[in-house]
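Visitor: generate a structure from the sequence data that follows.
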Amino acid sequence: MTVVTDAKSLEQAIKDGASPIEIQGRITGLSSVKLPKGTTLTGAEGAELHFKEGQPGLMLNANHRVSNLRIVADETQVALGLLDEEKALGTIEISDVRTVGRFHLEGTQAISGDLKLKNIHVEKADAHMAAHRPAGFGVEVLLGGFSVYNSSKNKDSKWTLSAENISGGSKDSPLKGSGVFVFGGWYIPTDANPAEAPAPTAEGGSIELVRLTTGEIHSQGQIPQGISNLITGGVFVGSGVHAQEVVNEGAVSTYGPNDMVLDNWGQVESWVAQAAITSRGPSGIGFVNFGDIGTLQVQAPIETHGLGARGFNLYDGSLKRAEFESITTYGDGAIGVQLSKPFGSIRVSGDIRTKGGEGESLVRGKVTKLKANALSLKEGTRGEAFIVGGEVQAESPEVESYEFQAPASVIGRLEVGGKVVRDTATG
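Guide: Below you'll find the model as predicted:
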């Protein structure tokens, strides 16, 4: 074990190829630190690394263990990142780390890698102007304060990831950009028609997400009002990701325009939200799905407070089974539940309730006028069962509770408060 207590001794330890290295105390005035392959870096109690203004922080390579550190850089800089020089990342284990600045593991070169992350908290970070944004469905997605991004366009590039107890931001200082961002490198086919808001279906790099658990997440994208081609997510599972399990153990809150709270473009076997899902900005959807989900369980209320901020949207992809506690929207144009694609069963134990009237909302990269219907069935919808234990109610006298562009008959069993709902147009 090589013990370092200042910038000079850390630089010398790295030059000598020492491993493991233990950080003691608060080391300041650091230029960016590039760890050689295989280096283990740990901190004694209270250990901190502080980097000079404008400098990236700790940059990893392959086969590392990093633990028990607070890493401080500028909010816009990568406080802990990946050099993107190796074809094989090996195993990278990071635990009990706090950052000021972005936690950003992105690579285009690595064909393989096993990332094991645990107890990571991003105190402050600003990714809203960062480049290399993935695109699809008429929008680009802003990177996160916490990002794992296999941005390779090579479909043979496959990483595995386990990320447990990931948290970021606070109510007073939300992360700027997305919150937790996990994406593969799938991209829009070159022959796709941009006017059709195409999906990123061309295979690139992928991530096998074994498990993701999150603590409390607060994020605000800093997207100007009226911009329609940018979005963020409090927790965003992206294209090219196959997730076995996602669990939101803490509340997830977003605050700005186009800031989705939970968003899926990937393939998720099981997603469970155990705490409140809250959007406070315009066009910020509580949970929006463009990918494929096996089981979705939201065990706490979904609430949205902004103009056009819908509760739950099944926009694209598929859904086998979903359960919600309750869904409430407050803004004009803020639909409670909007379904456009096939699903198995959806159950809401409480109410679906909207408070607003007509207003503008972001739909597939375009601003559209919507009424705050409690339940909207669009063309393309079909499902086995939609059951609500409480009420489905639009409280504005100017708005119908139901908007059925597809008839109720596309759902095998449509039940509200113990009563069957029939489509009045067809009897």
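
Visitor: going forward, measure contacts and count neighbours with C-alpha atoms only.
Guide: Fine.

Visitor: residues in contact with L105?
Guide: Shown in contact with L105 (CA atoms under 8 Å, 6 or more residues apart in numbering): L80, G81, L82, S147, V148, Y149.

Visitor: make that R353, sorry
Guide: I327, T328, T329, G336, A374, E391, V392, Q393, A394, E395.

Visitor: please redo it, this time with the cut-off set to 7 Å
Guide: I327, T328, T329, G336, A374, V392, Q393, A394 (CA atoms under 7 Å, 6 or more residues apart in numbering).

Visitor: ok, A130 next?
Guide: By CA under 7 Å, 6+ apart, the residues touching A130 are L143.

Visitor: can you do 10 Å?
Guide: The contact partners of A130, by CA atoms under 10 Å, 6 or more residues apart in numbering, come to T76, Q77, L142, L143, G144, G177.

Visitor: name the residues of the lengthiest strand in the chain that are buried.
Guide: Secondary structure of the chain per DSSP state E: the longest strand is strand 206-220. Within strand 206-220, the residues that count as buried by 16 or more other CA atoms under 10 Å are 206-209, 211-220.

Visitor: pretty sure G17 sits against L35.
Guide: Yes. If you go by CA atoms under 10 Å, G17 and L35 touch, sitting 9.1 Å apart.

Visitor: and the two? which has more neighbours close in?
Guide: Taking neighbours as other CA atoms under 10 Å, G17 and L35 compare with L35 leading, 20 against 14.

Visitor: nearest residue to the more buried one in space, please, no chain neighbours.
Guide: L60 (5.4 Å; CA to CA, 6 or more residues apart in numbering).

Visitor: list the contacts for that neighbour?
Guide: For L60, the contact set (CA under 10 Å, 6+ apart) comprises 33-39, 66, 80-85, 89, 92, 105.

Visitor: now, which of those residues lie within strands?
Guide: V33, K34, V66, L80, G81, L82, L89, I92, L105.

Visitor: distance to F343 added to the residues you listed, as TSV?
Guide: Supplementary listing: those in TSV, determined by distance: CA to CA, whole Å:
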residue	distance to F343
V33	49
K34	48
V66	42
L80	40
G81	39
L82	39
L89	38
I92	38
L105	34
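
Visitor: let's see this one next to it:
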Amino acid sequence: MNAQEKAVSTVETLIAATRDKNVQHIVVYGNLMNAPSVNLMPGQSLRGDGAGAAITFAKGKDGLRLSSDNRVHNIRLDASAEKRAIFNDTSVASLGRLELHSVTTTGRVQILARDKVRSGHVDVNGLDIVAADARGEKDRPHGYGVYVLQGAFTLWNMQQDTGVTISSDLVGLSAGRDGAPVRGSGIFVGGGGDKAGRLTVRRLETDAVYSDGGIAPGTPDQITGGVFTVYGAHVDAVRNRGPVVTYGVNDMVLDNWGVVDRWTAEAKIISFGSSGIGFVNFGILQELKVTAPIETFGRGARGFNVYTGTVNLADFDRVITHADGAVGIQISQPVGRLVVHRGIETFGGTGPSLVKGKVIALSAIGLSIKPGGSVREIEISGGIKTNGVGVSPIEQHGAIEALHVSGGIVAAGGGFEEI
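Guide: Presented below is the predicted three-dimensional model:
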């Protein structure tokens, strides 16, 4: 090791290294137990040597605080689930370039541009958050009648000045485990608002994400997302390589309030909770392609929604919903082309669903074009089928310029003779 690199194998030598201005690179050997919060000075890096390299922080303590121009590589950082395994010092003027590569955590990863932070870049390549709980965070974006809970991973430019831009490249993010989800949102990226500080994201690529917001039933003004691009986020490409699954009330699976050029989902999109939508759009989305099924199981849990903003192209494999009030596809704004390759099918009847912060009754219609909604072209292979009694496959209150459906339009539940 050179003079600027320091090997540490105890908590005491770790803390001493972080306070030594002559140490630029800290190398961790073994598992350092019961550590207090640790601060990296500007320009310092921390990496593990060997598969067992880890820092376990004291119960109830936040973990590693970054400042600016820090690199964290090849290490596991364990804090209490509700605490932050990685966070940042907001009293510095710039994040510089923060790098997280091949990092595993228990506890949240939260990077905020607020207070004095007005610039910087965040680079993530391989971040696995095993367990985390963001429900205690009181700062929550508000829009469309609801507040959004922060995530296991949160990158948020909170500055209200439109001249403040944070850039990022985020690859290989995963959160939670099947049956053991993170609490709150999963992956959360956002800016200060539609006319405020911006977060630009070159890539947002996720592996498996499992989340449960833990929102109490009957709460109309809180939501979460498995993967959530909040207002002020401008993303070149979102790619969900692994499944994204949500379990709780008002847990959207994929949600866009920002501006996204291309969004591709390559594995199943699943919602188990009530009013948990497979994909919901309030922002500007040029191209959406979902190559695996969207499937929801909770009451009012729709498959795909466009409430505000627009989508130029939405291309789906298959959309299935199982409960009352769970519309297959619902369009409330003008969109371009809508394609479904293997059909839309719903199994429920009429029931409650969360719509812009209010719970209203919906019927589990297969394809619903609401007033104000319109579609330039719809092409559906595999048909549109409803199984609930008295549930229509199609509801049209807005314009459709061209509609092509192969495979039938079927109301299998019957019951229309009583209507």
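
Visitor: one step back: would you write out the PyMOL command that picks the buried residues out of the contacts of L105 of the first structure?
Guide: The PyMOL selection below is limited to those of the contacts of L105 of the first structure classed as buried (16+ other CA under 10 Å):
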select buried, resi 80+81+82+147+148+149
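
Visitor: same list, the contacts of L105 of the first structure, but as a markdown table with distance to V421 of the first structure please.
Guide: Shown next, in a markdown table, are the contacts of L105 of the first structure (distance: CA to CA, whole Å):
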| residue | distance to V421 of the first structure |
| --- | --- |
| L80 | 53 |
| G81 | 53 |
| L82 | 54 |
| S147 | 44 |
| V148 | 44 |
| Y149 | 44 |
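
Visitor: coming back round to it: so which of the contacts of A130 of the first structure is the closest to V122 of the first structure?
Guide: G144 (10.2 Å; CA to CA).

Visitor: residue in the second structure paired with that closest one?
Guide: Using TM-score structural alignment, the equivalent of G144 of the first structure in the second structure is G151.

Visitor: isn't that match up against T224?
Guide: Yes. The criterion here is CA under 10 Å, and G151 of the second structure meets it with T224 at 8.1 Å.

Visitor: more neighbours, the two?
Guide: T224 (34 against 31).

Visitor: SS state for the more buried one?
Guide: strand (DSSP: H, G, I helix; E, B strand; the rest coil).

Visitor: how close does the counterpart of it in the first structure get to E398 of the first structure?
Guide: When the first structure is aligned by TM-score structural alignment, T224 of the second structure is paired with T232. Relative to E398 of the first structure, T232 of the first structure is positioned 31 Å away (criterion: CA to CA, to the nearest Å).

Visitor: got it, and G169 of the first structure?
Guide: Distance, G169 of the first structure to E398 of the first structure, using CA to CA: 39 Å.

Visitor: these two - which one has more neighbours?
Guide: G169 (23 against 13).

Visitor: which residue in the second structure aligns with that one?
Guide: G169 of the first structure maps onto G176 in the second structure when the alignment is built from TM-score structural alignment.

Visitor: right, and that match touches G151 too?
Guide: No. Counting by CA under 10 Å, G176 of the second structure stays clear of G151, with 11.1 Å between them.

Visitor: the aligned partner of L288 of the second structure in the first structure in helix, strand or coil?
Guide: Using TM-score structural alignment as the criterion, L288 of the second structure maps onto L296 of the first structure. Three-state call for L296 of the first structure (three-state DSSP): strand.

Visitor: from T42 of the first structure, how far off is L296 of the first structure?
Guide: The gap separating L296 of the first structure from T42 of the first structure is 37 Å, by CA to CA.

Visitor: so the two - more neighbours on which side?
Guide: Neighbour count, other CA under 10 Å: between L296 of the first structure and T42, T42 has more, with 24 against 20.

Visitor: quick check, S95 of the first structure in contact with L117.
Guide: Yes. Between S95 of the first structure and L117 there is a contact under CA under 10 Å: 5.7 Å.

Visitor: okay, and the common contacts of those two?
Guide: Contacts common to S95 of the first structure and L117, judged by CA under 10 Å, 6+ apart, are V66, S67, A163, E164, N165.

Visitor: with respect to V268 of the first structure, which of these is nearest?
Guide: Taking those together and measuring to V268 of the first structure by CA to CA, the closest member is A163, at 14.9 Å.

Visitor: tell me the contacts of that closest one?
Guide: 94-95, 115-120, 148, 209-214, 246.

Visitor: try 8 Å
Guide: L115, K116, L117, K118, R211, L212, T213.

Visitor: quick one on the thing from earlier: quick check: neighbours shared by G151 and T224 of the second structure?
Guide: Common neighbours of G151 of the second structure and T224 (CA under 8 Å, 6+ apart) are G184, S185.

Visitor: look up the closest residue to the aligned residue in the second structure for D351 of the first structure, ignoring the ones flanking it.
Guide: In the second structure, the residue paired with D351 of the first structure according to TM-score structural alignment is G343. Nearest residue to G343 of the second structure, sequence neighbours excluded (CA to CA, 6+ apart): G382, at 4.1 Å.

Visitor: what residue of the first structure matches up with the one you found?
Guide: In the first structure, G382 of the second structure lands on G390 (TM-score structural alignment).

Visitor: hmm, its match is touching G417, no?
Guide: Yes. The criterion here is CA atoms under 8 Å, and G390 of the first structure meets it with G417 at 5.0 Å.

Visitor: circling back: among the contacts of A130 of the first structure, which are in strands?
Guide: G144.

Visitor: tell me where the stretch 51-200 of the first structure has strands.
Guide: Using DSSP state E, counting those that start in this stretch, the strands found in the stretch 51-200 of the first structure span residues 58-60, 64-72, 78-82, 88-100, 102-107, 112-124, 135-136, 139-141, 144-150, 158-168, 175-176, 178-183.

Visitor: now the ones you listed as a markdown table including distance to S253 of the first structure?
Guide: Below are those laid out as a markdown table (distance: least, CA to CA, whole Å):
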| stretch | distance to S253 of the first structure |
| --- | --- |
| strand 58-60 | 29 |
| strand 64-72 | 24 |
| strand 78-82 | 23 |
| strand 88-100 | 20 |
| strand 102-107 | 19 |
| strand 112-124 | 15 |
| strand 135-136 | 23 |
| strand 139-141 | 17 |
| strand 144-150 | 14 |
| strand 158-168 | 11 |
| strand 175-176 | 11 |
| strand 178-183 | 9 |
